[in-house]
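Asker: sequence unavailable; structure follows:
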C-alpha cells in the first residue's frame, strides 16, 4: 500500500484525445506540452490536481497504442500500464468529435482487466458535433461517460462528482483501523434494503414481526397504526438486511390529514431508497385500485418488485386461488410480467422462507449486467429473425445495443431513426431481453439513441 493517502488518478487514452490538455486543466498550469500532433507525451508526468476542494495526485500518460513491446510505442505503453497499476482510478479519455476507434475498444478491455475503477470521459464534447461520439462511448460498457471539454473547461462539475465518489471509497480503503475495516467490508457487501408496502391493514407490520421473530412493531386490527417508516437491521441466513415497515397507502383522494400526507411521503421515500419492494396484498380484497397504483409506482421508480399474497391461512382452495391470483398479477401488472408472487401468512408464519428466497433472487436479477458482446450476438440473431418494420417507406436501421447500468438493468439501443421505431417493436426488444437474459419480473429500461451515419446523404 502506498504511503500517500491521497487519491491517485491516471489519465489514459489513445494518442491525441486531449489527455495533456486535461492534465493541465487539473493542475492549473501548462506543465504538459499540448499539440495537435499525436504522441507528444511519452513519459509519465505527475502533478497536484485540484477540482473545487478535492486534491489528488494526477498522472499524465503517453497515448496507448497497440504496438510490439520492443518498439518506442510499446515502451510508452509499458509506462502507461505502470501508471495504471500505480493509480487508484483511471480517467479513460475518448474523442467525442471523431468517435470511437478500434484502439478505444481494445484499451477499454485492457482497463477492465486491470480491475481498477474507470471514469469514462467523452472529451471534446463542445457543440452538437460531439453528440454522436458521446452516445457511441456507451458501447464500451464502462458506464455512462462524462461529457467534457478539457480545452474549454466544460463538464468539470460532473467530473468532480465522479472523482468525489472515488475519493470517498479510497479514503475507506487506506489503512483503516480495525473497527473501520469491519465497517468497510460491511459496506462492500451492504445490507439489502427491503421496503414492505401496501394498503392499510394488510398485515405489513405483523409480517415483519414474524420475519424477525420479535414483536418489534406495533400491530393491531386498527388501520393506520404505522405512521412513519421504521427501519430494522436484520440478518437472513447470514445476509445483512434492512427491513423498512411503512405506513399504509390509501387512495390520494382519501388522504386529507397533514399527518397522513407526511406518512405517505415517508413511504414514497422508502420506496425510492429501497432495493426490493414487497407489496403486500390481502387475498380477501386482492388487486384493488390502490394495490395496482402502488405496484406501478414501484416499477416507475425502477425498484425490484415482489408480491406477497398475505393472510394465506384463510385460503380455501389454495392451489386454484394461487393460480388465479398469479394470472391476475401478470394481466394487471403487465409491465413486469413474471414477477415473483409468494403466498404468505404473517399471522401463522407460513411462506416466509419462500418470500425471502424470492426477494434475493429478484435482487440478483435487478443487479444483473450483460456484456456488450453477449448482447450484440443476441441482437444480431433477433434482427435476423425479425427486422423492424419500415415506417413511411424507410427502413429503421438498428446498429447495436449496450447495457449502461443496472439496478434496474438499463440498455441503450443505437438506431437510425429512434423517434420512428414503433412501441410494439420496442416491447418486442424488451421482452427478448427479459427472456434471453433471465430478467423476468423486474423493470427493464430501453433507451433509443440516434447514431449519425456520416456517409448517409439522404
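Answerer: That came through fine. All figures in this text were calculated on a predicted structure; none of them were measured in a lab. Numbers count the residues shown, from 1 in each chain.
Asker: make it CA atoms for all contacts and neighbour counts henceforth
Answerer: Noted.
Asker: mind telling me what element residue 327 is part of?
Answerer: Using DSSP states H and E, the element containing residue 327 is helix 318-332.
Asker: another structure for you, compare them:
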C-alpha cells in the first residue's frame, strides 16, 4: 500500500487541536477537555476530507519550557511531528485572540521547511472576528476560518490542504487521483457514448450499423430517462492485437428526438430536451450532423449544452457518401464550430457514412482517446513546472500599476479536468490571460480539445494584495 501524506496539527494548549483531529478522523480518538495539556503524546489516525486521504497527527500543546521538563519533552514530540509532516496546520483560537505564545510558535515555524497553513479555530459567529484580524500579523497569510466543534469551514480547509498533498502512487509510479468514486477512471470500463443530433441526421441508421443489426431503439430502461436507452456492446478495435481488441462501449441513444410535433419550434425543444438527458449519462458525446444540411443553430445549442455539462465532445458529419463539395463543406463546418464554440479550440470533426459504415472505427477510436484525455490527471510537480514556464514566458498584466502575483496551480478534479489557480489580485486577471493558461494546459499537458475549467482563488487578507 502506498504511504499516505502526513498532516500535523500544532498550536498552543487548548486551541482545539484534538477536536479538529477527531473531526478529521471521524472518531473520538483523542481526549477533549477544557483543561490545557490533555494531549501529551503524538496521536495519529487516518483521515479523509472531501476525497483527500491522509495521515493526521494530533500534537501536544506547544509550550516554551526547558527541554528536560515534561512540557519540554512534549514540545520535542511536536517538533518531530512537524519535521515528518508534508504540511502542518497551525491552529490559533480566534475567540481568545493572538497571545505571546502564538507569536513564539510562529517564529519557530517560519524557520521550518514544512509548509504551514494558518487555521483560525472557534471562528463561528462574530466573536472571533478580532482574533482573525490579529492572526494576519503572524506572517502566514489569510487564515482558514473554521469551527472544529461544529464542522464549519471544512471546505475551505480542503482548498488550503490540496496543493500540499501529493496524490498517492500506483505501483508503476502513476498518480491515483483524489477523486469522488464517480470520477474514478479505468481504461477497461465501458465507454459511455451518447450519439445526439437533430431529427433526420441519420442517428438511428448509424446506431443500427454500429450494432450490426436492424433495431428500433425505443422504450424505457431502469436508471436512464424514459426517452433514452443504454446498450452494452463490444467494439473490436482493428488497431489492436487479436484477442486484445475487444473494448466495452455503453451506447446511449436518444430515441425521443424523432417525436411528432405540429410546429418545428416544439420539435426543436423536444430534441434539445432529450439530448440533455442523454448528455447527463455520457462521458463522450457525439454530435451527429447531416452533410446534406450542414451546421444549424440547434446543433450549436446542443454542442454548447454538452460543453457546459463538462462532457467531452466530438462532431461527426454523417451521410458523407452523398455529400457534395466535401472539402468546402468540411472546412465551412469546422470554421463555424470554431466561431460558435470559441471556448474549445481544435475540437475533433470527423466524417462517417451510416449506410456504408466508413469512418465508424475512426470515430470510436477518437472517442476512446478523448475519454482518456478527459480523465487525465497531471502530477503536481509536472503541472507547476509547466506553470512556471508559462508565467515566465507571458507574465500577467499589472492593472493600475499593481502586479498580479500568481503563486501556484493545482488540479482539483478530473472528468472534466478542473484546475485551481492561487494568487493575489487574481480577481483582476483578464479573461484573455485565463484563456492563455487554459489553452496552454490543453496543448502542452495532453488534454486536447476537452473542456478545462479554471477557478481563481485569492486571499481575503487586504494586506496580501
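Answerer: Looks like it came in fine. Keep in mind that this is a model prediction, so the values were computed, not measured.
Asker: after superposition, what is the TM-score?
Answerer: The TM-score (TM-score structural alignment, normalised by the length of structure 1) is 0.65; 363 aligned residues with a CA RMSD of 4.8 Å.
Asker: list the buried residues in the helix holding residue 327 of structure 1.
Answerer: 322, 325, 326, 329, 330 (16 or more other CA atoms under 10 Å).
Asker: what range in structure 2 matches the helix or strand following that helix?
Answerer: Scanning forward in sequence from helix 318-332 of structure 1 by DSSP H and E, the next helix or strand is strand 341-343. Mapping strand 341-343 of structure 1 onto structure 2 (TM-score structural alignment) gives residues 349-351.
Asker: with adjacent residues omitted, what lies nearest to residue 180 of structure 1?
Answerer: residue 172 (7.6 Å; CA to CA, 6 or more residues apart in numbering).
Asker: run through the helices of the stretch 301-450 of structure 2 in chain order.
Answerer: With DSSP state H, counting those that start in this stretch, the ranges of helices along the stretch 301-450 of structure 2 come out as 326-340, 360-374, 380-393, 431-444.
Asker: and of those helices, who's closest to residue 354 of structure 2?
Answerer: helix 360-374 (8.1 Å; CA to CA).
Asker: start and end residues in structure 1 for the closest one, please.
Answerer: Under TM-score structural alignment, the match for helix 360-374 of structure 2 is residues 352-366.
Asker: ok, average deviation of that stretch from structure 2?
Answerer: For stretch 352-366 of structure 1, the mean deviation from structure 2 after alignment is 0.5 Å (mean CA distance after the TM-score superposition for structure 1).
Asker: quick one, what contacts the nearest residue to residue 45 of structure 1 once chain neighbours are set aside?
Answerer: Excluding its sequence neighbours, the residue lying closest to residue 45 of structure 1 (CA to CA, 6+ apart) is residue 60, at 4.9 Å. Each residue near residue 60 of structure 1 by CA atoms under 8 Å, 6 or more residues apart in numbering is listed here: 10, 11, 12, 19, 20, 23, 44, 45, 46.
Asker: element containing the last one, please.
Answerer: When you say that, I think you mean residue 46 of structure 1. strand 45-51.
Asker: for that strand, buried residues please.
Answerer: 45, 46, 47, 49, 50, 51.
Asker: now do the SS call for the residue nearest to residue 180 of structure 1.
Answerer: Following DSSP: H, G, I helix; E, B strand; the rest coil, the label given to residue 172 of structure 1 is helix.
Asker: residues in contact with the match of strand 341-343 of structure 1: which ones?
Answerer: Counting by CA under 8 Å, 6+ apart, 314, 315, 316, 317, 318, 320, 334, 359, 363 sit against stretch 349-351 of structure 2.
Asker: so after the helix or strand in which residue 57 of structure 2 is found, what's the next helix or strand?
Answerer: Secondary structure from DSSP H and E places residue 57 of structure 2 in strand 52-58. Per DSSP H and E, strand 52-58 of structure 2 leads on to helix 70-84 as the next helix or strand towards the C-terminus.
Asker: quick one: list the elements packing against that next one.
Answerer: strand 6-10 (3 or more CA pairs under 8 Å, 6 or more residues apart in numbering; DSSP states H and E).
Asker: average distance between the strand it packs on and structure 1?
Answerer: Mean deviation for strand 6-10 of structure 2: 2.9 Å (mean CA distance after the TM-score superposition for structure 1).
Asker: does the residue nearest to residue 180 of structure 1 really touch residue 186, like I thought?
Answerer: No - using CA atoms under 8 Å, residue 172 of structure 1 is not in contact with residue 186, being 11.6 Å away.
Asker: give me the more crowded residue out of the two.
Answerer: residue 172 (16 against 12; other CA atoms under 10 Å).
Asker: from residue 51 of structure 1, how far off is that one?
Answerer: Separation of residue 172 of structure 1 from residue 51 of structure 1 (CA to CA, to the nearest Å): 20 Å.
Asker: can you list contacts of the match of helix 360-374 of structure 2?
Answerer: 211, 236, 275-276, 278, 303-306, 308, 340, 342, 344-346, 406-409, 438-439, 441-443.
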